[in-house]
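A.B. asks: Below: sequence and its predicted model.
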Amino acid sequence: MQNGKYRRELEAAVDVVQRACRLCVDVKSSLLRADGQVLEKNDQTPVTVADFGVQALVSLELGTLFPSIPLVAEEDSTFLRANNLAHSVLTVVTEKSSSQNELTQDDVLEAIDRGANVGFAFGSKPATYWVLDPIDGTRGFLRGNDVLYVVGLALVVEGEIVLGVMGCPNWHVDLSEESNSEDLERGGVWSRSGAIMIAQVGHGSWTRRLSDMQSPSKMFHNWTRCFVDECRLVHEARFCIPDSQTWESLPPSTSLQATTNADHVGNGQILLLQTCCGSLCKYFMVASGRASVFILRKKSQTIIKTWDHAVGMICVHEAGGKDTKLPPILLSLPFFFWRNLGNVTRYVQDYFDSRRQQHNHYASISNTLSDNDAPRLQATTKALDATVSCPYPCFFPSAYMSGCTDIYDI
């Protein structure tokens, strides 16, 4: 990792994500004492000063170090300008910026817009660009301290995700529980102070505590290697799904019930972990080995946004998860990718290497389904079969996720 091809970019990404997480923690503390910093976007997603602040901070830091590499991010400055919150964002960014120059509101607004879809004139296939989700799980950010949210940053080079960094300020575990990991250096264990996860292509995924700023010479000290869960049996796996969806809405519920009680998982049941909020939190769960499977039901006419998945994909893959071959358009069109319903198993079977017989259990219920439903069951069966036969998690149904199966529209 220390001698990787993208060492300089990784160091910068780790540093700025740490700064961004600290910005989030500080802003959240202030929100507990004051009102007026929560906005609503047109799509009803809550946006905070932290959300804009993270994007401005990351844009400024990376723009200084890598001025030729564009940024793809979620926000633009429209809401800040309309609600006169630029000064609030400037304040929180200034506190965490490494710049020796005094920042202005215009600097912040321009930095935010640098990541918006009007901020850079991409070619049809940009060779290199950053992908940022300033706060994935903003609803979680606005809830209690035990709810997860993630700052996610990835670097894409010629259509390949080459590195990723996820910061999760509220990540915590019981320090007495055994970890599915190996130490890179002493002290590499999770604590209740948050965690940061990094991944670089060919070098694995690693995590450590979200501690105080460290000097560049100690940037890669005290990391713990991450591995995905090695569970091979569906009924022993730990599942997570978006908090906006229910287990009953997913195909596996036809034959498996879900429980959130880890101490009482009965026959015909699976353990469903309650995880809020955002897709990157689920990727973090799987890459760390805490969850075995992440299921996402792709809604009709959904816009698949690159920043919701890019960094999570590389972290899971480098932790031992198998990802399917991404359709090139997902990363060559950096802002979003639209997919209509249909083509249920277009990318699925090519990447299965099933070696067990779990398939038969789910195939046995096919007689109860209509001809229209049969392909859905087949895709689910294949995904479940891959789950029990591979030493890596299988994400199904997925919307361009890194797992054994790739696309499953419901």
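C.D. replies: Nice, thanks for sending it over. Since the structure is predicted, the reported quantities are computational estimates derived from the model, not experimental observations. Residues are numbered from 1 along each chain as shown.

A.B. asks: all contacts plus neighbour counts: C-alpha atoms, from now on.
C.D. replies: OK.

A.B. asks: so who does the most centrally placed residue in the chain touch?
C.D. replies: Central residue of the chain (C-alpha atoms, centre = their mean): residue 280, 2.1 Å from the mean position. Shown in contact with residue 280 (C-alpha atoms under 8 Å, 6 or more residues apart in numbering): 136-137, 149-150, 152, 308-309, 311-312.

A.B. asks: take a look at this one as well, against the first:
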Amino acid sequence: MDYSGPYAKELELACLTVQRATLLTKKLLEAVDKGTLGKSDDSPVTIADFAAQALIIGAIHNAFPDDEFVGEEDSTALRQDETLLERTWELASTSRLDDEASESLLYAPQSREEMLEIIDLGAKGQCTPRSRAWVLDPVDGTATFMKNQQYAVCLSLVENGQQKIGVLGGPNLNLEDGRIQEEVTDQDGYGHQVLAVVGEGAWIRKMSTGSLLPATKLDPVAQIMDPSEIQFVDCSAATSSNFELHARVAKRLGAPWPPRADLWAAQLRYVAIAIGGCHVLIKVPRKTSYRSKIWDHSGGMLIAQELGVTVTDLSGNPVDCSLGRTLAGCYGMVVAPASIHGRIVEAIRDTMEESDDDE
């Protein structure tokens, strides 16, 4: 790719640090015991989450010390478990790019205590209308990561509440048949990286162990008009969204169901729209109080939008990325080509009203 715009430095650094973090996760996949512990919400977390967050924030913070960070992890568990701390430090301190020129652009923590402090930068940050914040999910899809299936390393730049850069690394992405499947993984290489800059479009590249490989510009998504052509991406195992109601929306539209892609990692559902033959993602929460974490969507939303996709809440309102650590003003999601987005919003509204009448 040939990008020399105002975010050129940020983009190069983001792509390199995501690539280095994906190599870290691949290294851990070779281990039998991945150092798992339980989070308060009972989702699994591994030393890869901690070590990847340390490397990503360390590199960006060194280059942009005034920026904020919004990350999923904090260092509490590591401070309470010496064995876990040592394993995380070993992973973070030995994961480097093979290319010296590329690695020289990236900083890494120099001690265990610095690593812990860097991790905690992510736990303290907020996205506000006047902040410049890097939003990251070091391992999106930890449950599937533990099975050596699909997962993503995610980083985005949000400036004054607006997404500017999005970089998603899929270390196991195998695109040989033009779709993304949990069990069909890249076992010989290092997957793919999908990236976008606001107003400039989106690209894809293969990842390597060294310097960044050439990137190819992605074509815009098809602006379909006929609902029968829709290919959904969803997650049948998600407990936060109403998969059964999603099926009723598809039936009302006359769209094929079940979804073409069934993916656990939230960010990879955006990748499935960008490169995996899917068109539409909807999320109707089971609880009216549910709000998504910003790191599950920031960056992926930008990639989709740069390819001609409209991203809104269930009422068709734009998503606000300036409300802290969640998408606090966004109830549910509708992600679809602009040509058919309005019809999907209407179908969801009618289906939800029908569901309320049935109760």
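C.D. replies: Yep, it's here. As the structure is a prediction and not an experimental result, all values here were calculated from the model.

A.B. asks: re the thing from before, aligned against the second structure, show me the partner of the residue nearest to the centre of the first structure.
C.D. replies: Matched to the second structure by TM-score structural alignment, residue 280 of the first structure sits across from residue 267.

A.B. asks: same question, residue 168 of the first structure
C.D. replies: In the second structure, residue 168 of the first structure lands on residue 170 (TM-score structural alignment).

A.B. asks: my read: that match touches residue 193, true?
C.D. replies: Yes: using C-alpha atoms under 8 Å, residue 170 of the second structure is in contact with residue 193, at 6.0 Å.

A.B. asks: Now name the helix or strand holding residue 50 of the first structure.
C.D. replies: helix 49-65 (DSSP states H and E).

A.B. asks: For the residue nearest to the centre of the first structure, which three-state class applies?
C.D. replies: Counting by DSSP: H, G, I helix; E, B strand; the rest coil, the backbone at residue 280 of the first structure sits in helix.

A.B. asks: Next: the one 4 residues further on.
C.D. replies: Reduced to three states with three-state DSSP, the structure at residue 284 of the first structure is helix.

A.B. asks: Name the nearest residue to it, ignoring sequence neighbours.
C.D. replies: residue 312 (6.8 Å; C-alpha to C-alpha, 6 or more residues apart in numbering).

A.B. asks: mind listing what the one you found touches?
C.D. replies: 152, 164, 166, 280, 283-284.

A.B. asks: got the residue ranges for the strands in the stretch 101-250 of the second structure?
C.D. replies: For the stretch 101-250 of the second structure, applying DSSP state E, counting those that start in this stretch gives strands covering 132-140, 152-159, 162-170, 192-197, 201-206, 216-217, 233-234.

A.B. asks: What span of the second structure is stretch 71-81 of the first structure aligned with?
C.D. replies: With TM-score structural alignment as the criterion, stretch 71-81 of the first structure aligns to 69-79.

A.B. asks: how far does that stretch sit from the chain's center?
C.D. replies: 18 Å (C-alpha atoms, centre = their mean, to the nearest Å).

A.B. asks: Now tell me what touches that stretch from outside.
C.D. replies: Outside stretch 69-79 of the second structure, the residues touching it (C-alpha under 8 Å, 6+ apart) are 49-50, 53, 57, 84-85, 116-117, 119-127, 133-138, 295, 325.

A.B. asks: try it again with 7 Å
C.D. replies: By C-alpha atoms under 7 Å, 6 or more residues apart in numbering, the residues outside stretch 69-79 of the second structure that reach it are 50, 84-85, 116, 119-126, 133-137, 325.

A.B. asks: Likewise for stretch 286-294 of the second structure?
C.D. replies: So stretch 286-294 of the second structure is contacted by 240-242, 325-328, 330-331 (C-alpha under 7 Å, 6+ apart).

A.B. asks: Give me the ChimeraX select line for the residues you listed, limited to the buried ones.
C.D. replies: To isolate the buried members of the contacts of stretch 286-294 of the second structure in ChimeraX, using 16 or more other C-alpha atoms under 10 Å:
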select :241,242,325,326,327,328,330,331
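
A.B. asks: a markdown table for the contacts of stretch 286-294 of the second structure, including distance to residue 106 of the second structure?
C.D. replies: Output for the contacts of stretch 286-294 of the second structure, formatted as a markdown table (distance: C-alpha to C-alpha, whole Å):
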| residue | distance to residue 106 of the second structure |
| --- | --- |
| 240 | 37 |
| 241 | 38 |
| 242 | 42 |
| 325 | 26 |
| 326 | 28 |
| 327 | 30 |
| 328 | 33 |
| 330 | 35 |
| 331 | 37 |
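
A.B. asks: out of the contacts of stretch 286-294 of the second structure, who's nearest residue 200 of the second structure?
C.D. replies: Among the contacts of stretch 286-294 of the second structure, residue 327 lies closest to residue 200 of the second structure (C-alpha to C-alpha), at 24.3 Å.

A.B. asks: Verify the stated contact: the closest one with residue 321.
C.D. replies: Yes: assessed by C-alpha atoms under 7 Å, residue 327 of the second structure is found in contact with residue 321 at 6.2 Å.

A.B. asks: If anything else comes up later, I'll come back, but that's it for now.
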